[in-house]
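Trainee: Below are the sequence and a predicted model; questions follow.
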Amino acid sequence: MSSVRPWRDIARRKSRQIMVGSVPVGGDAPITVQTMTNTLTSDPVATINQIRRCEDAGADIIRVSCPDVESTAALGKIVRAARVPIVADIHFHYKRALEAADAGAACLRINPGNIGSSERVAEVVRAAKANGCAIRIGVNAGSLEKDLLEKYGEPCPDALVESALDHIKLLQDHDFHEYKVAVKASDVFLAVAAYMGLAEAVDCPLHLGITEAGGLIGGTVKSSIGLGSLLWAGIGDTLRVSLSAEPEEEVRVGFEILKSLGLRTRGVRVVSCPSCARQGFDVIRTVEALESRLSHIKTPISLSVLGCVVNGPGEARETDVGLTGGGNGKHMVYLSGVTDHTVQDEDMLEHIVSLVEAKAAEMEAATTDAGKSEVPA
């Protein structure tokens, strides 16, 4: 089989690049995965603990809400503790934006048109420039400006795009260009159409999201359809999966979406069957256990777990480690797509975990050695 697969190619929209702290967003940078804390930002200990769990899940950027002075007062401690850039979420009070910028936020999530006069916008821009902050404009179908609702009658793609362009102009009028934009909606069709329209109108990075998507299962499905459609079309530079679930789950789902499209590779990619009466072991419980036991691995590695030999060997040929159910409690193990040995039922889980961990360590060491060899003597 040819290794060239043009039907898998995704031509990303060309956007200019900005920096959110140390993380590049846009241009040819990897698509970043974000989430948002749900603790009180005024409680730095609880917020830092949650940020740590999100970092461990792979979050590239984390947003915290700053609705009051107590929150921005705690923000400096949170920023210093975080290993990833922190975005301060500001809605209406421009002074919170000034305080957040001074506290070390890497980005301000703010709609310039919501904070009052041009002088206030100018103050926020000055604070952002002085502190090296980016700005994320966040248009939402649920909070469109009254004049746009009167003009269009209801939230629609044109209304969301017009709102975004109005906010962008306020920043550009003050010679500020380090911004990214989101045009979110809970309706998948509305969000996708708005992002497609905005992608043609601007060259800035786009922050993707289906807002108020729902719980873990429903929200994952909605987000996968909406974000997947946009990403497949090459649109999107950073994303957040909005779930009524713990923020680390948003990160995991975000990476799974990117991994499915070949846009990011992180951790173990599991290929597994839905199970049936042919299965030689309990596939569902085995996959659950393996996903939990292997969640600490960051090295991109593939694992196939198939209950029988119908599709097992074929899937195993495409993965780093493979397991196929057999008879009499004895199962076949594949390494690098090749049949290697068998394992007994009672030893299977621990054995596969050890194989994947060993393979990941081997791959990581090879990458490190390759990097060293490229450094001039």
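Mentor: Thanks, I have the structure now.

Trainee: use CA for all of it now, contacts and neighbours both
Mentor: Will do.

Trainee: so which strand or helix has His125?
Mentor: His isn't right for residue 125; it's Val. Taking DSSP states H and E as the criterion, Val125 maps to helix 118-131.

Trainee: So for that helix, what gets flagged as buried?
Mentor: By 16 or more other CA atoms under 10 Å, the buried positions in helix 118-131 come out as 120-128, 131.

Trainee: Can you give the contact residues for it?
Mentor: Contacts of helix 118-131 with the rest of the structure, by CA atoms under 8 Å, 6 or more residues apart in numbering, involve 94, 97-98, 101-102, 104, 108, 112, 115, 133-135, 170-171, 174, 176.

Trainee: go with 10 Å
Mentor: Helix 118-131 is touched from outside by 93-108, 110-115, 132-135, 170-178, with contacts defined as CA atoms under 10 Å, 6 or more residues apart in numbering.

Trainee: measure Lys298 to Val84 for me?
Mentor: According to CA to CA, to the nearest Å, Lys298 stands 16 Å off from Val84.

Trainee: Counting neighbours around each, name which of the two comes out higher.
Mentor: The residue with more neighbours, out of Lys298 and Val84, is Val84; 22 against 16, by other CA atoms under 10 Å.

Trainee: residue boundaries of the strands in the stretch 1-150 of the chain?
Mentor: With strands called from DSSP state E, counting those that start in this stretch, the stretch 1-150 of the chain shows them at 18-20, 23-25, 32-36, 61-65, 86-89, 107-109, 134-140.

Trainee: quick check: longest helix of this structure.
Mentor: Once the chain is assigned using DSSP state H, the helix that runs over the most residues is helix 348-373.

Trainee: Buried residues of it, list them for me.
Mentor: Within helix 348-373, the residues that qualify as buried are 348-349, 352-353, 355-357, 359-360, counting by 16+ other CA under 10 Å.

Trainee: put this beside the first:
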Amino acid sequence: MIRENTKVISIGGCCIGGKNPIAIQSMCNTKTEDVKSTVAQILALEEAGCDIIRVAVPTMEAAEAIKAIKKQIHIPLVGDIHFDYRLAIAAMENGVDKIRINPGNIGSADRVKAVVDMAKAHHVPIRVGVNSGSLEKPLIEKYGGHVTAEGIVESALDKVRMIEDYDYDQMVISIKSSDVMMCIKAHELIARQTDYPLHVGITESGTLISGNIKSAVGLGIMLNEGIGNTIRVSLTGNPVEEIKSAKLILRTLGLRKGGIEVVSCPTCGRTQIDLIGLANQVENMVQGYDLDLKVAVMGCVVNGPGEAKEADLGIAGGKGEGLLIRKGEIVKKVPESELLAALKDTLDNWSE
């Protein structure tokens, strides 16, 4: 389910909001000034399925690097700016497709207006970002002396009105917290008060394990309620992992098709092969296929065929051998050492 009554915003030709599919974003962890490394990471993210990429713009050199980066990539580029309004202006002059700012830390009204005027001139949308960690003291005091969902929403909508006062409405709103339940509540509140598209995610969610769990819970609830037009799974690690996780979250909720979903059994005392290693090998192998399939990896030939019945394709291990299964029917028996190759060969030659 997607909330279809939001405004449609075009970011370098990628439209979010309205009936458009939910776009997947990530952020480079390279130094933006290092054009070669940044481009290499963006190209890897493109291959993984990233729709929009963001880079930090902490220096004028980083803002100027945008021009060279843009020439070598194929997805919209977002500049992330804090504090210095001149960096936002320079990023737009160098061709960035969207800017991410918190108008509250850009400075005076004149500086905010200068940024908005440049955005209007270059047709660059603005992502208005407010994090729980940057909430203004008056709003913290207003809501009991601590950060609340209500305070985050009020802060974000104040910033939106600030930009609207300069006659600009090409905006995406981002309100984030590392507190999953607070983040969900804030998005539920803001979704009832604005028609701007929402960039959703759990900020500072953590490492691959904790970050994936928190993101899956938070994003799963929000997206299932129709909240969110573009998402980022924030992980402490390789940004490519963020794309894999985001794709799986969307696929699990039925919001995106394409790509192979791997299901595998948890192993038991009947397992006589290295199922854990095999499942990981399969998961890595299928990343390169643009097939809308479910592949099952099962640990024994006793229950494997039955458990894999709902999958399009599956393998089940036995003692020194295994079965290749298609739509619940056994296709052939192969030595254990050839299971992965047999699966790959079938995928390479797949036809319904």
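Mentor: Structure received. Bear in mind that the values here come from a model prediction, so they are computed numbers and not experimental data.

Trainee: The strands of the stretch 1-150 of the first structure: which one's closest to Asp340 of the first structure?
Mentor: Comparison of the strands of the stretch 1-150 of the first structure against Asp340 of the first structure by CA to CA identifies strand 32-36 as nearest, at 36.7 Å.

Trainee: Can you check what angle separates that closest one from strand 61-65?
Mentor: 20 degrees (axes from the mean of the first three to the mean of the last three CA atoms, to 10 degrees).

Trainee: Which neighbouring elements make contact with strand 32-36 of the first structure?
Mentor: Applying 3 or more CA pairs under 10 Å, 6 or more residues apart in numbering; DSSP states H and E, we find strand 32-36 of the first structure packed against strand 23-25, helix 44-57, strand 61-65, strand 86-89, strand 207-208, strand 238-240, helix 247-260.

Trainee: In the second structure, point out the residues matching that strand.
Mentor: Under the alignment (TM-score structural alignment), strand 32-36 of the first structure falls on residues 23-27 in the second structure.

Trainee: about what we covered before: would JSON lines of the helices and strands packed on strand 32-36 of the first structure with distance to Val221 of the first structure be doable?
Mentor: Conversion of these to JSON lines gives the following (distance: least, CA to CA, whole Å):
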{"stretch": "strand 23-25", "distance to Val221 of the first structure": "25"}
{"stretch": "helix 44-57", "distance to Val221 of the first structure": "20"}
{"stretch": "strand 61-65", "distance to Val221 of the first structure": "22"}
{"stretch": "strand 86-89", "distance to Val221 of the first structure": "26"}
{"stretch": "strand 207-208", "distance to Val221 of the first structure": "15"}
{"stretch": "strand 238-240", "distance to Val221 of the first structure": "14"}
{"stretch": "helix 247-260", "distance to Val221 of the first structure": "10"}
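
Trainee: mind putting these in CSV, distance to Val192 of the first structure and mean neighbour count included?
Mentor: As requested, those are exported to CSV (distance: least, CA to CA, whole Å; neighbours: other CA atoms under 10 Å):
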stretch, distance to Val192 of the first structure, mean neighbour count
strand 23-25, 20, 20
helix 44-57, 27, 19
strand 61-65, 23, 24
strand 86-89, 23, 27
strand 207-208, 9, 26
strand 238-240, 13, 25
helix 247-260, 16, 22
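
Trainee: what residues are up against the corresponding residue of the second structure for Glu249 of the first structure?
Mentor: Aligned by TM-score structural alignment, Glu249 of the first structure pairs with Glu241 of the second structure. When contacts are counted by CA under 10 Å, 6+ apart, Glu241 of the second structure is found next to 26, 45, 48, 208, 212, 233-235, 247.

Trainee: Between these, which sits nearest Val57 of the second structure?
Mentor: Ser26 (15.0 Å).

Trainee: didn't the closest one look like it was pressed against Glu242?
Mentor: Yes. Using CA atoms under 10 Å, Ser26 of the second structure and Glu242 qualify as a contacting pair, with a distance of 6.8 Å.

Trainee: Of the helices and strands packed on strand 32-36 of the first structure, which is nearest Asp282 of the first structure?
Mentor: Each of those was checked against Asp282 of the first structure via CA to CA, and the shortest separation belongs to helix 247-260, namely 23.4 Å.

Trainee: Just give me the mean distance for that closest one relative to the second structure.
Mentor: Between helix 247-260 of the first structure and its aligned stretch in the second structure, the superposed structures give an average distance of 1.1 Å (mean CA distance after the TM-score superposition for the first structure).

Trainee: what secondary structure does Glu318 of the first structure sit in?
Mentor: Per DSSP: H, G, I helix; E, B strand; the rest coil, the local secondary structure of Glu318 of the first structure is coil.

Trainee: aligned partner of it in the second structure?
Mentor: With TM-score structural alignment as the criterion, Glu318 of the first structure matches Glu310.

Trainee: How many neighbouring residues does its match have?
Mentor: Taking other CA under 10 Å as the neighbour definition, Glu310 of the second structure ends up with a count of 15.

Trainee: if we can go back for a sec, from the contacts of Glu241 of the second structure, which is closest to Pro138 of the second structure?
Mentor: Ser234 (28.4 Å).
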